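Chemist: Okay, structure incoming, though there's no sequence with it:
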């Protein structure tokens, strides 16, 4: 069974379809892998193994991922009647919300839902070390962070517990864990996946659901399974030319690609591993026939951006905490929150509604300034996935908030602007430090062009297949 677990999700689905393995045998193998390895990694915080096995006989016949085990991030991806914590001690009961549209579509696609993965409290930082559940450890080195906020999902996939796990990205929370755990992570175009029926948008449109996986084709096929507009959604992404799975292997043509290596924050020195990762990716893309040159959007790195982005996120967090207080019948006190979140809520309460609207209007202008670079004839932007080299657990401290906020801003400097613009971006595992820790690079396309990202990512993967030495 170890050989089947090493297959990607598309390969596992084929193995079930051809009778090489049964859906029950595959699920039991994944459960055994979780039980064997998660004690050290702490990636899975809620397990529903018996219920998952009981549901196998009711899986839809002929579904594309019939019998493939998957884990759900414990933030978003609502599953009615199951434990839901969002990384917090404030939420400690069963989820009373209806199944999210994404979870419904996962079931319709034939996935076996094994449990939920660790995440920082309310997903508000870039490392998964919640006080409620403890840190998730990186399979490449347990002393290191798996990233956040999809760190539990990334660690589980990198370690080989499952081939695919759900994720979400509000400031880099798919791409950074993918980078630190050596995975593929695509943040879709805003509106590609619905957050309904319980939510219309996350973080004023910054946050998008998605997946972490080991192969490009898995990411493409999984997005096909869950994408789509639902009536009442506040956004609708531009239509794709066809299924994303069909784009893996399609010729992307000769593309015009710019790349950036200088950190967007001028006070942060360049990191040699990040620069080398981009340089190697640029050389690879040039060798594949693309036109690659230094440069990117003039707006990228505008010094006003972090303040506006951070204020909007804090305002959304304060609204979430207020809603939790209303639903439980008593306010959430600052002492119930981790210090980082208590400080963000306090800062947000000092903002007015007009301040929030002005911040969103500034971002509207930023989005147009950024889009002008792609409109001028550029196809892709290449840059690091994370603004720091792989970092150990505790590097973002839970109580020294000045250091914590500064380092978080450093890590998300390459990713959060793309959340603000709503464009799609993909992180690919193309480099490693001398110690063997993964370093990803990301490619950013114009809004609606996930098809182009999948084409190029698959071209890269074919030219330089991704290795996954952390699989156990």
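Modeler: Yep, that arrived. Remember, it's a predicted structure, so these values are computed and weren't measured experimentally. Numbers count the residues shown, from 1 in each chain.

Chemist: contacts, neighbours, all on C-alpha from now
Modeler: Will do.

Chemist: what's the following helix or strand after whichever strand or helix holds residue 186?
Modeler: Secondary structure here is read from DSSP states H and E; on that basis residue 186 sits in strand 184-187. Going down the chain from strand 184-187, the next helix or strand is strand 208-213, by DSSP H and E.

Chemist: what's that next one in contact with?
Modeler: Residues from elsewhere that reach strand 208-213 (Cα atoms under 8 Å, 6 or more residues apart in numbering): 8, 76, 153-154, 157, 163-170, 174, 178, 183-191, 193, 195, 202, 219, 222-223.

Chemist: Show the residue spans covered by the strands in the stretch 251-400 of the chain.
Modeler: Under the criterion DSSP state E, counting those that start in this stretch, strands of the stretch 251-400 of the chain are mapped to 256-259, 291-294, 380-384.

Chemist: hang on, I meant the stretch 1-150 of the chain
Modeler: Counting by DSSP E, counting those that start in this stretch, the stretch 1-150 of the chain has these strands, from start to end: 44-47, 69-73, 112-117, 137-138, 141-145.

Chemist: Which one of those strands lies nearest to residue 13?
Modeler: Comparing the strands of the stretch 1-150 of the chain against residue 13 with Cα to Cα, the closest turns out to be strand 69-73 (9.6 Å).

Chemist: Among the strands of the stretch 251-400 of the chain, which comes closest to residue 424?
Modeler: Of all the strands of the stretch 251-400 of the chain, strand 380-384 sits nearest to residue 424, with 10.4 Å by Cα to Cα.

Chemist: so after the closest one, what's the next helix or strand?
Modeler: Using DSSP H and E, the next helix or strand after strand 380-384 towards the C-terminus is helix 401-411.

Chemist: Can you list the buried residues in that following helix?
Modeler: By neighbour count, and taking 16 or more other Cα atoms under 10 Å as the criterion, the buried residues in helix 401-411 are 404, 405, 407, 408, 409, 410, 411.

Chemist: nearest to residue 250, of those?
Modeler: Nearest to residue 250, judged by Cα to Cα, of the buried residues of helix 401-411 is residue 411 at 32.8 Å.

Chemist: isn't the closest one right next to residue 126, touching?
Modeler: Yes: contact between residue 411 and residue 126 holds when scored by Cα atoms under 8 Å: they sit 7.5 Å apart.

Chemist: Nearest to the middle of this protein, which residue? Look it up for me.
Modeler: Among the residues of the chain, the one closest to the centroid is residue 174, at 1.6 Å (Cα atoms, centre = their mean).

Chemist: Now do the same contact list for it.
Modeler: Contacts for residue 174 (Cα under 8 Å, 6+ apart) come out as 148, 149, 150, 167, 168, 185, 186, 187, 210, 211, 212.

Chemist: try residue 386
Modeler: Residues 175, 176, 179, 411, 412, 413, 414, 415, 440, 441 are the ones in contact with residue 386 under the rule Cα under 8 Å, 6+ apart.

Chemist: adding another structure so you can compare the two:
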């Protein structure tokens, strides 16, 4: 198999070739490593590479699960893996080893997803752009290297867009799957709270905002991964509703009635949305209508956006304190503070000033948004929004040299439609339907009811069949 052949296939198709014996795990891993070196490394998308070790593992690999032994990448998010240490985008946490595998890593491996490196992130995964100092420079957007790849799953989105792997791990605590999916033109689904395991070391992330997931080139790859990894682990504090027998098998099943889709046309605080982002939403609405669905222009629900952002800042800063103190307990601050970027160090100091009542009130604010969104979506199956309010920002626009609050306020305007869905716990996907006249990808977001991943995936698959975005990726590999 040539790299060009590999480029033209998604994970489901490659797994089929593995099962038929037309290709071996070693051959696939050899191609993935070659492409990682030739494509991903120049864009600064990978870290913690275990290329030689992974080639040896692939040479002896037995096919397992739906993907056999497919090359795969873990995000540098601190998800425990005995094979792959993690820096979490930070000099302070550089190459932290793990003595155990997380439940999710165990499920990835049982599904036949063979990790061979990690993907780059911003420090502690706390930014919508991937420009961490620890990696020696920013992670570049393959469509325009002067622009951000998004964050915090920036490296994952770049690797998938470039065809290094068809599927990569991501996580999303405020848009961190959907932001880079939009910036890099790939498909990214944030699952419902509690759908995927977070154990055994923790039960939630960022007060229930965060969840893991994957970024893919095709909708069916995401569906196939979800079939393999969903379900709460023992002792989990949250559980999503029951899942269908197979997301993948349902993708081609027509809806038994037209969907009713709310299209948000008025953002909070009168924040300006770029015309290209609005054009992407208009295109999505047109395609949904062509597929027989009803799209209704409506106002966004009444939410105190400023109060929500304040709550988000407090919860994230509190988590920065816990993460840092776990590592530096008993050490003098002048021995480690220079290892944190300015915004994160400021988050740590701000978090130290907060009271328990601040945290409790912030969580209550998130829960209120869950109630508002569920009430709002009565009568609608999906909500359609832009993923971002702007095109992928130029590198350096969202700088970690700001104080943390200023940094987060800028980020909140950019990711206006995203973090509230982390608060509500609903599933949402960024779908790569649109590229502007300059060839920059612009995602649209589909939000579903809690536990309704199936509806998002089936609607996204319809859009994929209508728009056929997969052919866009060949522009990157061919250099056109």
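Modeler: Received the coordinates, thanks. All of these numbers come straight from a predicted model, not from anything done at the bench.

Chemist: Just give the TM-score of the two.
Modeler: Aligned and superposed, the two chains score 0.95 in TM-score terms (TM-score structural alignment, normalised by the length of the first structure); 469 aligned residues with a Cα RMSD of 1.7 Å.

Chemist: hmm, which of the contacts of strand 208-213 of the first structure are the buried ones?
Modeler: Buried subset of the contacts of strand 208-213 of the first structure (neighbour count, 16+ other Cα under 10 Å): 8, 76, 153-154, 157, 163-170, 174, 178, 183-191, 193, 195, 202, 219, 222-223.

Chemist: Please enumerate the helices of the stretch 251-400 of the second structure.
Modeler: 275-290, 305-328, 342-352, 356-376 (DSSP state H, counting those that start in this stretch).

Chemist: got CSV for these, with mean neighbour count and distance to residue 147 of the second structure too?
Modeler: Supplementary listing: the helices of the stretch 251-400 of the second structure in CSV, determined by neighbours: other Cα atoms under 10 Å; distance: least, Cα to Cα, whole Å:
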stretch, mean neighbour count, distance to residue 147 of the second structure
helix 275-290, 19, 16
helix 305-328, 18, 25
helix 342-352, 20, 21
helix 356-376, 16, 31
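
Chemist: between the ones you listed, which gets nearest to residue 111 of the second structure?
Modeler: Closest approach to residue 111 of the second structure among those is made by helix 305-328 (30.0 Å; Cα to Cα).

Chemist: So which elements touch the closest one?
Modeler: The criterion is 3 or more Cα pairs under 8 Å, 6 or more residues apart in numbering; DSSP states H and E, and the helices and strands that helix 305-328 of the second structure contacts are helix 342-352, helix 356-376, helix 404-414.

Chemist: Nearest to residue 254 of the second structure among those helices would be which one?
Modeler: Distance to residue 254 of the second structure, taken as Cα to Cα, is lowest for helix 356-376 among those, at 24.9 Å.

Chemist: In the first structure, what stretch matches the closest one?
Modeler: Under TM-score structural alignment, the alignment places helix 356-376 of the second structure onto residues 353-373 of the first structure.

Chemist: mean deviation (superposed) between that stretch and the second structure, please.
Modeler: After superposition onto the second structure, stretch 353-373 of the first structure sits on average 1.2 Å from its aligned residues (mean Cα distance after the TM-score superposition for the first structure).

Chemist: now that stretch: how far from the chain's centre is it?
Modeler: Taking the mean C-alpha point of stretch 353-373 of the first structure and that of its whole chain, the gap between them comes to 23 Å (Cα atoms, centre = their mean, to the nearest Å).

Chemist: Let me see the contact set for the aligned residue in the second structure for residue 101 of the first structure.
Modeler: Residue 101 of the first structure maps onto residue 103 in the second structure, with residues paired by TM-score structural alignment. Residue 103 of the second structure is in contact with 197, 198, 199, 200, 233, counting by Cα under 8 Å, 6+ apart.

Chemist: where's the third one relative to residue 223 of the second structure, distance?
Modeler: When distance is defined by Cα to Cα, to the nearest Å, residue 199 of the second structure is 22 Å away from residue 223 of the second structure.

Chemist: Compare those two (neighbour count), which wins?
Modeler: A side-by-side neighbour count of residue 199 of the second structure and residue 223, using other Cα atoms under 10 Å, places residue 223 first with 25 against 19.

Chemist: so what's the more buried one up against?
Modeler: Shown in contact with residue 223 of the second structure (Cα under 8 Å, 6+ apart): 247, 248, 251, 457.

Chemist: looking at those, which has the most residues close by?
Modeler: With neighbours set by other Cα under 10 Å, the maximum within these is found at residue 457, which has 26 neighbours.

Chemist: Now do it against residue 310 of the second structure, distance only.
Modeler: Residue 457 of the second structure is 32 Å from residue 310 of the second structure, where distance means Cα to Cα.

Chemist: To which residue of the first structure is residue 218 of the second structure aligned?
Modeler: So residue 218 of the second structure corresponds to residue 215, using TM-score structural alignment.

Chemist: surely its match meets residue 186?
Modeler: No: between residue 215 of the first structure and residue 186 no contact is recorded; they are 11.0 Å apart, counting by Cα under 8 Å.

Chemist: joint contacts of the two?
Modeler: In contact with both residue 215 of the first structure and residue 186: no residue, using Cα under 8 Å, 6+ apart.

Chemist: can you pull the contacts of residue 33 of the second structure?
Modeler: Residues in contact with residue 33 of the second structure, defined by Cα under 8 Å, 6+ apart, are 51, 164.

Chemist: er, residue 118 of the second structure actually
Modeler: 46, 47, 48, 49, 73, 74, 75, 76, 84, 86.

Chemist: how about a cut-off of 10 Å?
Modeler: With contacts defined as Cα atoms under 10 Å, 6 or more residues apart in numbering, residue 118 of the second structure is in contact with 45-50, 72-78, 84-87, 155-156, 168-169.

Chemist: Residue 52 of the second structure too?
Modeler: Residues in contact with residue 52 of the second structure, defined by Cα under 10 Å, 6+ apart, are 30, 33, 58, 116.

Chemist: Which two of the contacts of residue 223 of the second structure have the greatest separation?
Modeler: The largest distance within the contacts of residue 223 of the second structure, taken as Cα to Cα, falls between 248 and 457 and amounts to 8.8 Å.

Chemist: and for these two, which residues touch both?
Modeler: Taking Cα under 10 Å, 6+ apart as the contact criterion, the common neighbours of residue 248 of the second structure and residue 457 are 219, 220, 222, 223.

Chemist: Is it possible to get JSON lines of those that adds secondary structure and distance to residue 67 of the second structure?
Modeler: As requested, those are arranged in JSON lines below (DSSP: H, G, I helix; E, B strand; the rest coil; distance: Cα to Cα, whole Å):
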{"residue": "219", "secondary structure": "helix", "distance to residue 67 of the second structure": "15"}
{"residue": "220", "secondary structure": "helix", "distance to residue 67 of the second structure": "13"}
{"residue": "222", "secondary structure": "helix", "distance to residue 67 of the second structure": "12"}
{"residue": "223", "secondary structure": "helix", "distance to residue 67 of the second structure": "12"}
